[in-house]
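Participant: can you look at this prediction? I've put the sequence above it.
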Amino acid sequence: MSFVTILLCALFLDAALGEPKWLWSRVTHPAIVMGHTIAWMDKRFNRGATRRLKGVASVFALGVSAVLIGAFFAQFGALVQIIIAAMLLAQKSLTQHVAKVATALRQSTEQGRSEVAMIVGRDTAEMDDPAIARSAIESAAENLSDGVIAPAFWFLIGGLPALLLYKVTNTADSMIGYRTPRYEAFGWAAARFDDLLNLIPARLTALIIMLAYAQAPKWRSIVSEARMHRSPNAGWPEAAMARALGVALSGPRSYDGVMRDFPFVNETGRKSLSATDIDAAVRALWVTWGIFTSLVFALALFGF
């Protein structure tokens, strides 16, 4: 069975089951194992001199281990590969997490803050309703690329070894890839390698959203705004999502008690966002997933 057919099955399996509690309450999720390993490396090596070199060595060791483990499990056949790939895709869990913010926001601002804090890293204590909705939509756009399109893309390129390499790098970036005094040196390699691995998937995600919502005539504006974003990759799906929904995203927000004056993406879009806009973003996630899955099906149909 080809990588394309295996991926197609994994996409449908993930969309159908997501992350069932009955399974992950009994078995440790691979992402948790990756997280524990990275946390151990952080504690063990992120100290003393030559932190950047230690960070490079840590990312190299993680990557080699991921490739070898992926190659090992690939020997057990298509079914095992389908199951592992489905575990490392996040379409259904992403839509569920984002939809929970809309449900909570309809109940109260406080509950909306509590729920959105589960999926974003910025300060949420002072957020009003539009800021909560905007944060949820931004997270939806960014994680559509990081959690669905990118891992699927790398599986198509190199099967389980490439998928595990991407996931462990992305997990490392989410844990240590920050420009803070603690991580600026040690997390440098994780952040830069993650940027590289997401270079094509982020732009592919934006392209699919643009096609899904007939935003191709606005591609120049999307490209321009994506390039101005603080992230070299996250701005692409975010800019495309903002245009697709007709809303303004990004903008000022607080991290660790410090307000950052980031520019808006699609500044002329609506800024009075609500739970209804989060619902629209969830629909956009499924529409984009549907188009991407159709493309994978076409590749399978024509024998790629």
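Facilitator: Ah, there it is. Residues are numbered from 1 along each chain as shown.

Participant: from now on I want contacts and neighbour counts done on CA atoms only, so please keep to that.
Facilitator: Noted.

Participant: now V223: how far from K271?
Facilitator: To K271, V223 is 21 Å away according to C-alpha to C-alpha, to the nearest Å.

Participant: brain fart, S2
Facilitator: 45 Å.

Participant: looking at these two, which one has more neighbours?
Facilitator: Taking neighbours as other C-alpha atoms under 10 Å, S2 and K271 compare with K271 leading, 18 against 13.

Participant: ok, and the closest non-adjacent residue to the more buried one?
Facilitator: With C-alpha to C-alpha, 6 or more residues apart in numbering as the criterion, K271 has its nearest non-adjacent residue at 5.5 Å, and that residue is A248.

Participant: below is an additional structure, to be compared with the one above:
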Amino acid sequence: MITALPLLIALILDALLGEPRVLWDRVPHPAILMGRAVAWCDRRLNFGSTRRIKGVIALLILTLSALLIGLVLMALPGQIIDVVILTILLAQKSLAQHVTAVASALRLSLGDGRKSVAMIVGRDTADMLPDAVARSAIESAAENLSDGVIAPAFWFLIGGLPGLMVYKITNTADSMIGYKTEKYRDFGWAAARFDDLLNLAPARLAALMIAPFNWQSIAKDAKLHRSPNAGWPEAAMAQTLDIALSGPRSYDGEMRNFPFVNPRGRRMLAPNDIDDATHILWRTWAIALAATAILALL
């Protein structure tokens, strides 16, 4: 039987402990192991013709393996294993720490800010101006709040450990091969589309938790984003802070003229705006915690 109690405990433990380096310096984090599995499929299957079909096969291998592992773990007696796996795979404290580190680095110098934000975003950072560094950190905060906290919690409540494991391997695959490049356009298609499907509800739930009273305007602004899901938490974050997010940026030396989300918002951003975004992360976590406590009591 799936209950909310393990999730409630795990949300608290993750907020307190984060990702202790003393442990993960000695053993590989499950996310690292998932990444190795995706990389293995990439090496073994991503070549020649029929890459889209091979990408579907890769996704089936990954998700069915994750499902099987989740079923085995769920069959173990007690709920301790649920708490442990959830605590490891939730990312609230580590997300807040990474985002806060960008603000601290940007206060030191622009170069430090660029180096720090390069650790959490995939776009080109070498020529970023201070406002672009701050904007990138805030966008990462919003998107990863959905991907790293709300979505794992949602899929655990829906499908227990099997649901959680399938979501995490899919999200990992999307982050590694779900790109519209020549190498991954076909091979990563299945992973990207399935990740879009799995994040459909959690992204909108995250937006609702960030800004519960601006639904109509958030829905309008979310359509401006290139992603069918990331635009929702980003639009909610942008409207809450009254800033513009997304917009033009460079990938692999090529400038992409993406539209701004909440284009009416302020565009000159600073480290204080990153701090405000971090506060919203913790406020949303508190809402998630309260909702989970209610579910646990019910």
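Facilitator: Noted; the coordinates are in hand. Nothing here was measured: the structure is a model prediction, and the numbers come from that model.

Participant: before we move on, the earlier item: which position in the second structure aligns with the residue nearest to K271 of the first structure?
Facilitator: The alignment partner of A248 of the first structure in the second structure, by TM-score structural alignment, is A244.

Participant: got a list of what its match touches?
Facilitator: 238, 260-267 (C-alpha atoms under 8 Å, 6 or more residues apart in numbering).

Participant: which of those fall within strands?
Facilitator: Counting by DSSP state E, the contacts of A244 of the second structure place 260-261 in strands.

Participant: out of the contacts of A244 of the second structure, which is most surrounded?
Facilitator: Scoring the contacts of A244 of the second structure on neighbours with other C-alpha under 10 Å, the highest-scoring entry is A238 at 30 neighbours.

Participant: pull the contacting residues for it.
Facilitator: Contacts of A238 of the second structure by C-alpha under 8 Å, 6+ apart are 244-245, 261-262, 265.

Participant: what segments of the stretch 201-304 of the first structure are helices?
Facilitator: In the stretch 201-304 of the first structure, the segments counted as helices under DSSP state H, counting those that start in this stretch are 219-228, 235-245, 275-301.

Participant: alignment lookup: L289 of the second structure to the first structure.
Facilitator: Counting by TM-score structural alignment, the partner of L289 of the second structure is T293.

Participant: ok, and the contacts of A244 of the second structure in the first structure?
Facilitator: Mapped onto the first structure and checked by both residues aligned by TM-score structural alignment, their matches' C-alpha atoms under 8 Å, the contacts of A244 of the second structure keep the contacts 238, 260-267.

Participant: from those, pick the one nearest R249 of the second structure.
Facilitator: F260 (10.7 Å; C-alpha to C-alpha).

Participant: hmm, back to that, from the helices of the stretch 201-304 of the first structure, which stretch is densest packed?
Facilitator: Burial of the helices of the stretch 201-304 of the first structure is given as mean neighbour count (mean count of other C-alpha atoms under 10 Å); helix 235-245 ranks first at a mean of 27.

Participant: average gap between that one and the second structure?
Facilitator: Aligned to the second structure and superposed, helix 235-245 of the first structure gives a mean residue distance of 0.3 Å (mean C-alpha distance after the TM-score superposition for the first structure).

Participant: what's the spacing between that helix and its chain's center?
Facilitator: Its chain's average C-alpha position is 14 Å from that of helix 235-245 of the first structure, according to C-alpha atoms, centre = their mean, to the nearest Å.

Participant: G158 of the first structure is nearest to which of the helices of the stretch 201-304 of the first structure?
Facilitator: For those, proximity to G158 of the first structure was assessed by C-alpha to C-alpha; helix 275-301 is nearest, at 14.9 Å.

Participant: does anything pack onto that closest one? Which helices or strands?
Facilitator: With contacts taken as 3 or more C-alpha pairs under 8 Å, 6 or more residues apart in numbering; DSSP states H and E, helix 275-301 of the first structure sits against helix 3-17, helix 91-107, helix 129-144, helix 199-212, helix 235-245.

Participant: out of these, nearest to A162 of the first structure?
Facilitator: Closest among these, using C-alpha to C-alpha: helix 3-17, at 11.3 Å.

Participant: go through the helix or strand following that closest one and flag the buried ones.
Facilitator: Later in the chain than helix 3-17 of the first structure, the nearest helix or strand by DSSP states H and E is helix 21-24. Of all the residues in helix 21-24 of the first structure, not one is buried under the rule 16 or more other C-alpha atoms under 10 Å.

Participant: mean shift of helix 21-24 of the first structure relative to the second structure?
Facilitator: On superposition with the second structure, the mean distance recorded for helix 21-24 of the first structure (mean C-alpha distance after the TM-score superposition for the first structure) is 0.3 Å.
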